[in-house]
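Undergrad: this is the structure alone, sequence omitted:
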């Protein structure tokens, strides 16, 4: 027997943390990056660090279930000084530490700000998760969801709150589209149908523009944050 019922997505918390730290100083803008395993989140974080580190005081918090692999990649690539990169081992499904119990990530962010002094921007990278992954607004001020064309050009059509509600959707690895049979025009139409006015960026980190459109979006978020 078929039961007709609405899809129940996990709640996306809308109550954000205040802009001030306990001492009254302005805290850093926090941007979360989520997406499926292998979509290119860590590579995007690395590229953003390279693009923005000369103009913004930055730090990064990575999340992995049992390892520090993503943080170690960023350290090997020397995208920021080592003291500006820290790792959270979630010990459970990645979305738990970014949406349900955010205490470990909040502590990591706050420790970075205490150690480094005033920061402009903290990037919080989730461990690889599925299309339901979202960040608590108590943890981040804006969120980016990264998918890649090798995962199938039907991903935007499948939706899920990661795709439909993220402040920015990044369709990554567009250079692979001819090799995996993905239709970028179809992905763009489906993403627009799912997201309405919310922005979508198609990127290849191997291309000439690379992460530039995403970096421009981050600059816009920071300018709005600094003007509050």
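TA: Yep, it's here. On a predicted model such as this, the values are computed, not experimentally measured, just so you know.
Undergrad: alpha carbons only for contacts and neighbour counts from here, please
TA: Noted.
Undergrad: ok, residues contacting the helix or strand containing residue 163?
TA: Applying DSSP states H and E as the criterion places residue 163 in helix 161-165. Identification of contacts with helix 161-165 by Cα atoms under 8 Å, 6 or more residues apart in numbering yields 9-10, 34-35, 131-134, 145, 156, 169, 191, 194-195, 198.
Undergrad: what subset of these is buried?
TA: 34-35, 131-134, 145, 156, 169, 191, 194-195 (16 or more other Cα atoms under 10 Å).
Undergrad: excluding its backbone neighbours, what's nearest residue 212?
TA: Nearest non-adjacent residue to residue 212, counting by Cα to Cα, 6 or more residues apart in numbering: residue 51, 7.6 Å away.
Undergrad: the one you found in helix, strand or coil?
TA: helix (DSSP: H, G, I helix; E, B strand; the rest coil).
Undergrad: against residue 188, how distant is it?
TA: As defined by Cα to Cα, to the nearest Å, residue 51 lies at a distance of 25 Å from residue 188.
Undergrad: residue 59 sits in which helix or strand?
TA: If you go by DSSP H and E, residue 59 is part of strand 58-64.
Undergrad: who are the packing partners of that strand?
TA: Judged by 3 or more Cα pairs under 8 Å, 6 or more residues apart in numbering; DSSP states H and E, the packing partners of strand 58-64 are helix 69-77, strand 85-89, helix 103-116, strand 121-125.
Undergrad: please compare the first structure with the one that follows:
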């Protein structure tokens, strides 16, 4: 008898958030919590390096071959929303090489509060904030904070040292998200890690049953791109449909197949 789960494509989970919020350590936490029962692969994104992939390999959370790096060669959000080719190839290669996989985690390069994944790349997405970034960040909103499938308020163990009221930050986040799920997480807190584990398993079950529909959090807000060759030092870029080709991004890499995996 064929196990029906074997014929379902792996659940692809995107992990986005600003620089330094702990995206790589969050992925390591998910792997430690679930690698004993799920078959997991990881894809990291950096502009010019594979540093996040090397961090995860050194942490020993998965076999090193299951952790691959994409070097975007451009703004971090380019390869997760504008032109997903390199990441899509990497995910497909990873799933083919280690078939069957249950979950592929795709980490965005560190970006700002507006970064979101294309639903053509991931089935669900987590957005990561951390208490060291300030207790007021959660209520500032934006598509990632407001409409990602899950918001993580990370590094709660640091709250006493940075003067952040975690329950208030979570309350602000819930209000900004109209009640969508929020987890206050510390990798040293077993209860919060268990909540994260349960959420991933819940989404995976819905994916396998065909009940989960990928949602688009919406286009990134207009944002400034520095450009030394531009007469004003850069330009404002918009991702809405009316202006989506006004300032096209370069392809994330001229030879996507050469950076899809290591």
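TA: Cool, the structure landed. Everything numeric here is computed off the predicted structure, so don't read it as measured data.
Undergrad: can you give me the TM-score here?
TA: After superposition, the two chains reach a TM-score (TM-score structural alignment, normalised by the length of structure 1) of 0.87; 205 aligned residues with a Cα RMSD of 1.3 Å.
Undergrad: how big's the offset between the helix holding residue 163 of structure 1 and structure 2?
TA: Averaged over the aligned pairs, helix 161-165 of structure 1 sits 0.7 Å from structure 2 after superposition, using mean Cα distance after the TM-score superposition for structure 1.
Undergrad: what span of structure 2 lines up against that helix?
TA: Mapping helix 161-165 of structure 1 onto structure 2 (TM-score structural alignment) gives residues 143-147.
Undergrad: check stretch 137-148 of structure 1 too.
TA: Using TM-score structural alignment, stretch 137-148 of structure 1 pairs with 119-130 in structure 2.
Undergrad: in that stretch, what counts as buried?
TA: 119, 121-130.
Undergrad: ok, and what's touching that stretch?
TA: By Cα under 8 Å, 6+ apart, the surrounding residues in contact with stretch 119-130 of structure 2 are 11-18, 21-23, 80-81, 84, 87-88, 106, 117, 137-138, 144-145, 148-156, 212-216.
Undergrad: from the chain's centroid, how far away is the strand holding residue 59 of structure 1?
TA: Taking Cα atoms, centre = their mean, to the nearest Å, one finds the center of strand 58-64 of structure 1 at 10 Å from the center of the full chain.
Undergrad: equivalent analysis for stretch 90-99 of structure 1, please.
TA: Between the centre of stretch 90-99 of structure 1 and the centre of its chain there are 14 Å (Cα atoms, centre = their mean).
Undergrad: what's the spacing between the residue nearest the centre of structure 1 and residue 123 of structure 1?
TA: Taking Cα atoms, centre = their mean, the centroid of structure 1 lies closest to residue 33, which sits 0.9 Å from it. Residue 33 of structure 1 is 7 Å from residue 123 of structure 1, where distance means Cα to Cα.
Undergrad: in structure 2, what stretch matches stretch 118-127 of structure 1?
TA: Taking TM-score structural alignment, stretch 118-127 of structure 1 hits residues 100-109 over in structure 2.
Undergrad: and for stretch 32-50 of structure 1?
TA: Residue span in structure 2 matched to stretch 32-50 of structure 1, by TM-score structural alignment: 14-32.
Undergrad: list the buried residues for that stretch?
TA: 14-19, 21-32.
Undergrad: and those residues, which of them are in helices?
TA: Among the buried residues of stretch 14-32 of structure 2, the members falling in helices (DSSP state H) are 23-32.
Undergrad: columns distance to residue 259 of structure 2 on top of the residues you listed, output as a markdown table?
TA: Below are these laid out as a markdown table (distance: Cα to Cα, whole Å):
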| residue | distance to residue 259 of structure 2 |
| --- | --- |
| 23 | 21 |
| 24 | 19 |
| 25 | 23 |
| 26 | 24 |
| 27 | 21 |
| 28 | 22 |
| 29 | 26 |
| 30 | 25 |
| 31 | 23 |
| 32 | 26 |
